[in-house]
Each structure stands twice: as C-alpha cells, then as structure tokens.
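1. just to be clear, the model below is a prediction. Sequence and coordinates:
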Amino acid sequence: MQATATVLVYSDDANIREQVKLATGRRPAADVPPVRFLECATLPAVLAALDAGGVDVCVLDGETAPIGGMGVCRQIKDEIFHCPPVLLLIGRPQDAWLATWSRAEAAVTLPVDPVEFADALAALLRARLAVEA
C-alpha cells in the first residue's frame, strides 16, 4: 500500500472543503492509505494540480460558481491523460443523471454525509490504487 493518497478537493466554498476533510478523517477506510488533501477554489488551480500529477482522486463540488464541478469533470475527462477518478458533490439526488453526463465515477449529495462520502471515496481510492499496482 502506498504511503499516502492525494485527494484534490475543488469548491469555491471553504465550508464544503472542510466538510469533505472532516468526513474523510485521516483515512476513509482501514484498507486505504491516509489521505493528503489538495484544496482548490478555481479551475486554473485544478488544472495546474492535475498537470503536476500525483492526484489519486478528485472531489468536485457541482455547486461551485462560476464553473461547476460537473463541467470541470467533463473537461478534465477530455483533457487530462489518465484522469483520476472523480467523486462529484451534487445538490439534489435528481442531479445524478448530470453526474453521469459529466463522466464522474461516483456522486454523493450535499450536505456531505460522512458515512456515504467516506464509503464512496474509499471505493474510488481502492480502484485507483489497484490500477496503479
């Protein structure tokens, strides 16, 4: 198992970024490595971080303005070679079809439910780390 996993968190709302960090804790599950967070509040910061490499999972806030996480997800899936899996935070359960359109691997609703979020993040980390092994 690698030493740490890097999770990029994109939201213009510091409270959402904090909810994600609190829901994850040190690690989202016992069988995945501890998590290091890379917080981004703008699209240019997300793109720069992904270009630099080393991101294992992206958590994107679909409610971010002016560029929402769904649009960011679709863009990075088109532009980033070996794009990390994406966990999309959506405002309503009815928006799940938009998460599918954006090509996100998983979606959870806001506000962040710690158990649901940790389970979804751990599943994406397991899949990503299995591919890298």
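-> Ah, there it is. Residues are numbered from 1 along each chain as shown.

2. drop to CA atoms for contacts and neighbour counts, all remaining ones
-> OK.

3. so where's the longest helix in this structure?
-> helix 114-132 (DSSP state H).

4. got the buried residues for it?
-> Pro114, Phe117, Ala118, Ala120, Leu121, Ala122, Leu124, Leu125, Arg128 (16 or more other Cα atoms under 10 Å).

5. check stretch 72-90 too.
-> Using 16+ other Cα under 10 Å as the test for burial, stretch 72-90 gives 72-74, 76-77, 83-90.

6. nearest residue to the middle of the protein?
-> Centrality entry for the chain: nearest residue to the mean C-alpha point is Val59, 1.6 Å, by Cα atoms, centre = their mean.

7. Cys58 and Leu87 touch, don't they?
-> Yes: between Cys58 and Leu87 a contact is recorded at 6.2 Å, counting by Cα atoms under 8 Å.

8. dump the buried residues of stretch 72-90 to TSV, plus distance to Ala30 and secondary structure.
-> Compiled in TSV, these are given as follows (distance: Cα to Cα, whole Å; DSSP: H, G, I helix; E, B strand; the rest coil):
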residue	distance to Ala30	secondary structure
Val72	30	helix
Cys73	28	helix
Arg74	31	helix
Ile76	29	helix
Lys77	29	helix
Cys83	25	coil
Pro84	21	coil
Pro85	20	coil
Val86	21	strand
Leu87	19	strand
Leu88	22	strand
Leu89	23	strand
Ile90	26	strand
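
9. list just the nearest of those to Ala5.
-> Within these, proximity to Ala5 (Cα to Cα) peaks at Pro84, which comes in at 11.6 Å.

10. show me the strands in the chain, by range?
-> Counting by DSSP state E, the chain has these strands, from start to end: 5-10, 35-40, 57-61, 86-90, 106-109.

11. then this one, side by side with the first:
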Amino acid sequence: MPGVSSPTPSHTWTVLVFSHRPEVREAVVNAIGRRPAPDVGRVRFREVEGIAEVLAACDAGEVDLAILDGEAQPTGGLGLARQLKDEIADCPPIVVTVRRADDRWLATWSKAEAVLVHPLDPLTAAETVADVLRGITVPATR
C-alpha cells in the first residue's frame, strides 16, 4: 500500500494508559516497559485518568495504542473500548485489562484487540503489546 510502511525498531509509539487509579497505570507501564520487543521500537506512555482525555486523544489520532483498565470507575475500560470502536472511524487498537481470567470474554464484546489479566506478568504484557503494535501500519511520512 503506497504511503505506509511496517514499523521499524527506531519507531516510537504513543501508548495511552487509562485508569482512575495511579497504581494501575504504574503497573501497566512497568509491566510493558519502554521497549516491549526489539523489533517494534520504543514506547512513550501517556497516562490519563479521565474518559474525556481518552476520547479526545483517540479521536484526534494522538495515540497508536490504548490500554484501558476494565475495572476503572465510574466508567470501565470495557464499555469505553466498545464506545471508541463504535464511534471513531480510525480507532487505534485497544488492549483492555481485567482482574479475572474468566472475564476475558468481555474483551470480545468490547471489540478490543487483546486482553491482559491482573496481576500483570511482564513477559506476557510486553509480548501482547508488541504483537498488537506489529499489526499496525504507520504512515511513511510519520
């Protein structure tokens, strides 16, 4: 496809991390790390605690990937993921986090590309995020 290319190891991704709880955002950032895999480049995290910030950033195309806390209050990341997928034509890929492995099915309902279960395993978290990032095509002019 003209004008797009695969990500390179020198590419820097903007990853939005949403939760109303700072300790959850910190756990996500620490589990994934600044370089989830050598072939996908670096990650710059944008931590947010409000729904309005998530909606504005995703709608404006300011993030490459959104990681949403499924347990966030008052609005959880699962419902927010579905809203983003339904309302934003060029929605970034979404990873949702849940507290129970049995809640993985909710990720399918939310239309998220992937799910992570707390407590986060750093190897699984980094691998999951790297897999999602590998599936993104970036504009050649970026």
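-> Looks like it came in fine. Keep in mind that this is a model prediction, so the values were computed, not measured.

12. overlay the chains and give the TM-score.
-> Remark: TM-score between the superposed chains equals 0.93 [TM-score structural alignment, normalised by the length of structure 1]; 132 aligned residues with a Cα RMSD of 1.3 Å.

13. with distance to Arg103 of structure 1 added, can I get the buried residues of helix 114-132 of structure 1 in JSON lines?
-> Shown next, in JSON lines, are the buried residues of helix 114-132 of structure 1 (distance: Cα to Cα, whole Å):
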{"residue": "Pro114", "distance to Arg103 of structure 1": "23"}
{"residue": "Phe117", "distance to Arg103 of structure 1": "18"}
{"residue": "Ala118", "distance to Arg103 of structure 1": "20"}
{"residue": "Ala120", "distance to Arg103 of structure 1": "15"}
{"residue": "Leu121", "distance to Arg103 of structure 1": "16"}
{"residue": "Ala122", "distance to Arg103 of structure 1": "19"}
{"residue": "Leu124", "distance to Arg103 of structure 1": "14"}
{"residue": "Leu125", "distance to Arg103 of structure 1": "17"}
{"residue": "Arg128", "distance to Arg103 of structure 1": "16"}
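
14. and which of those residues is nearest to Glu63 of structure 1?
-> Nearest to Glu63 of structure 1 among those, with distances taken as Cα to Cα, is Phe117, at 16.4 Å.

15. which position in structure 2 aligns with the closest one?
-> Residue correspondence to structure 2 (TM-score structural alignment): Phe117 of structure 1 is matched to Ala125.

16. same check, this time on Trp101 of structure 1
-> In structure 2, Trp101 of structure 1 lands on Trp109 (TM-score structural alignment).

17. skip the chain neighbours and tell me the closest residue to that match.
-> Leaving out its chain neighbours, the residue that sits closest to Trp109 of structure 2 by Cα to Cα, 6 or more residues apart in numbering is Arg82, at 7.5 Å.

18. I'd say Val17 of structure 2 and Gly50 touch.
-> No: under the criterion of Cα under 8 Å, Val17 of structure 2 is not in contact with Gly50, lying 10.5 Å apart.

19. these two - which one has more neighbours?
-> The residue with more neighbours, out of Val17 of structure 2 and Gly50 and counting by other Cα atoms under 10 Å, is Val17; that gives 23 against 15.

20. the counterpart of that one in structure 1: what's it in contact with?
-> Matched by TM-score structural alignment, Val17 of structure 2 corresponds to Val9 in structure 1. Contacts of Val9 of structure 1 were listed using Cα atoms under 8 Å, 6 or more residues apart in numbering, and they are Arg17, Val20, Phe37, Leu38, Glu39, Cys40, Cys58, Val59, Leu60, Asp61.

21. residue in structure 2 paired with the second one?
-> What that stands for is Val20 of structure 1. Per TM-score structural alignment, Val20 of structure 1 is aligned with Val28.

22. same question, the last one
-> Applying TM-score structural alignment, one finds that Asp61 of structure 1 aligns to Asp69 in structure 2.

23. and its match, how far from Val132 of structure 2?
-> Taking Cα to Cα, to the nearest Å as the measure, Asp69 of structure 2 falls 17 Å from Val132 of structure 2.

24. and what of Glu26 of structure 2?
-> Per Cα to Cα, Glu26 of structure 2 is found 20 Å from Val132 of structure 2.
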